[in-house]
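>>> Only the shape, not the letters, is given here:
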């Protein structure tokens, strides 16, 4: 896949940019440039990097492109990529008319948090544990200064890449990093989303400290976690497992 402009490069003096470049290379070798994704990378290399003419980011289904905009050959490759990237957790999306019916209805969560967001216009925004970037695609409608989607999972990286290459949202990128790495962005982000992640962390309090480190003074964090009903005091690390989720 071809190189794109790094939207974080202009901020090299404000973040730990040298350390970030080294960590990108390491995580790329571990999660991105690995044999299981060779076939998918080959498919992506045949796709044009064009901006779709019809893009709708302010509806429940993030819609990128109309069927009439690309050839049948491109549609066939997109279909193969979508299938190769199953499961799709966050969504829903429509890519050149091909609806991606995600496992989660992320639009419902977005509609709950949107009224409480600070105005993202010209702000620097992060989604930590952002999966394939659904919330930032929705956020793009407000014209933030930049948006960074953090998730160390290779599948989510390639899902993001498939959608992003056609979206025309040039001020957004995916970093294959986790919450343990966001200290590289000390006092940098105006708005941080940290939702549905903390109960997967082995050190939840440490994770919160990391998030606090990357948030600018006076910034906003949107935080979501599981809650246990009842009046009994419970800790952040109760014994056992909840919902068959790892570390939860």
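Thanks, I have it. All of these numbers come straight from a predicted model, not from anything done at the bench.
>>> okay, CA-based contacts and neighbour counts for the rest of this
Will do.
>>> which residues of the chain fall in strands?
55-56, 62-64, 93-95, 98-100, 124-128, 146-150, 172-175, 189-195, 215-224 (DSSP state E).
>>> Mean neighbour count added to those, as a markdown table?
Output for these, formatted as a markdown table (neighbours: other C-alpha atoms under 10 Å):
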| stretch | mean neighbour count |
| --- | --- |
| strand 55-56 | 18 |
| strand 62-64 | 24 |
| strand 93-95 | 22 |
| strand 98-100 | 17 |
| strand 124-128 | 25 |
| strand 146-150 | 25 |
| strand 172-175 | 22 |
| strand 189-195 | 22 |
| strand 215-224 | 16 |
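>>> alright, now check it against this:
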């Protein structure tokens, strides 16, 4: 039995953008590019694993959820699974490894649920961010670099009217679709995923009340360009939530790793909090404030049965965990909130 989850989800995305375009004409620019964006992510010439990921999602069994909890730390689809449904679901979700952002639960607490214990305890980050936000109720939200969609679902759970997640990963797109399969219409199709990077979006769309960029800035070769692109997606007076790696120091302190940082070769700029505040103000944001600074622990980012590769513990100096293997300061993340 093959399901049509991906086709249906993409149709709902079209309808959402079409409805938005009635009052926000810039959404037509998105609609004109949407077919190319959605076809590209499924093209085997672009992504060798795309057909396998699509097949895994299409073979997920149809299960009727009793309730869906989008506003719980472990995003939970409460349903009674038969033994065969559980085995089939577990095997197919395992084909979509590694799972990096979550956690998720499929099944009832009383009937041996499937718990996707992801590399990141993304709920911890959400707990640090949510107390400092303006309300998300009734707002249009863009989640940049949203991974599997965990935070996007939480944004819908917090009452957002429309959530659009953008991330160019073929795997993460299909992980989102796997979770969408079980959530069904429980979110009234308010949560969507476009498999492109921020820079592929039409500039200056000004479609969103709140824009999140969490764990993206340090991967950008031009941080100011990233900040301008984020600003271009916000309505006037809209709110930016920016979470990124930082280092200690004054307003002029920025670490530029010569080679790798915590074994990542795509890390470019790690500013101090004061430097980052200055960047945001220079980019034209106002009311900039740092609401959280946290050293990333090996309890928050770690290897699990659902992400079996090296994780944070393997990237730190084994004799001094305040440093990375390369001798840089260990990962510390700050969350800043600013207004356009």
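Structure received. Keep in mind that what you see is a predicted model, and the values were worked out from it rather than measured.
>>> coming back round to it: for residue 80 of structure 1, find the nearest of the strands of structure 1.
strand 98-100 (11.5 Å; C-alpha to C-alpha).
>>> Provide the aligned range in structure 2 for that closest one.
The aligned range for strand 98-100 of structure 1 in structure 2 is 114-116, by TM-score structural alignment.
>>> List the contacts of the residue mapped onto residue 70 of structure 2 from structure 1.
Per TM-score structural alignment, the equivalent position to residue 70 of structure 2 in structure 1 is residue 57. By C-alpha atoms under 8 Å, 6 or more residues apart in numbering, the contact set of residue 57 of structure 1 is 63, 137, 138, 140, 141.
>>> returning to what we had before: in the superposed pair, what's the mean gap between the match of strand 98-100 of structure 1 and structure 1?
Between stretch 114-116 of structure 2 and the aligned residues of structure 1, the post-superposition mean distance stands at 0.5 Å (mean C-alpha distance after the TM-score superposition for structure 1).
>>> Determine how far that stretch lies from the middle of the whole chain.
The chain centre lies 19 Å from the centre of stretch 114-116 of structure 2; the measure is C-alpha atoms, centre = their mean, to the nearest Å.
>>> Contacts for that stretch next, please.
86, 90, 99, 102, 103, 104, 105, 106, 107, 306.
>>> wouldn't the fifth one be in contact with residue 124 here?
Okay, so that is residue 103 of structure 2. No. Assessed by C-alpha atoms under 8 Å, residue 103 of structure 2 is found out of contact with residue 124, at 10.4 Å.
>>> more crowded one of those two?
Under the criterion of other C-alpha atoms under 10 Å, the comparison of residue 103 of structure 2 against residue 124 puts residue 103 first, with 20 against 11.
>>> and that one, how far is that from residue 14 of structure 2?
When distance is defined by C-alpha to C-alpha, to the nearest Å, residue 103 of structure 2 is 28 Å away from residue 14 of structure 2.
>>> any chance you could map the helices in structure 1?
17-27, 38-45, 72-84, 106-113, 134-139, 154-167, 204-214 (DSSP state H).
>>> Tabulate those (a markdown table), appending distance to residue 128 of structure 1.
Below are those laid out as a markdown table (distance: least, C-alpha to C-alpha, whole Å):
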| stretch | distance to residue 128 of structure 1 |
| --- | --- |
| helix 17-27 | 16 |
| helix 38-45 | 25 |
| helix 72-84 | 23 |
| helix 106-113 | 15 |
| helix 134-139 | 11 |
| helix 154-167 | 13 |
| helix 204-214 | 8 |
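>>> so which of the ones you listed comes closest to residue 11 of structure 1?
Of all these, helix 17-27 sits nearest to residue 11 of structure 1, with 7.9 Å by C-alpha to C-alpha.
>>> now what about the closest one, what contacts it?
Outside helix 17-27 of structure 1, the residues that reach it (C-alpha under 8 Å, 6+ apart) are 9, 11, 12, 152, 175, 176, 177, 184.
>>> my guess is the fourth one meets residue 177, correct?
What that stands for is residue 152 of structure 1. Yes. Under the contact definition of C-alpha under 8 Å, residue 152 of structure 1 touches residue 177, with a separation of 4.6 Å.
>>> higher neighbour count, the two?
Neighbour count, other C-alpha under 10 Å: between residue 152 of structure 1 and residue 177, residue 152 has more, with 23 against 20.
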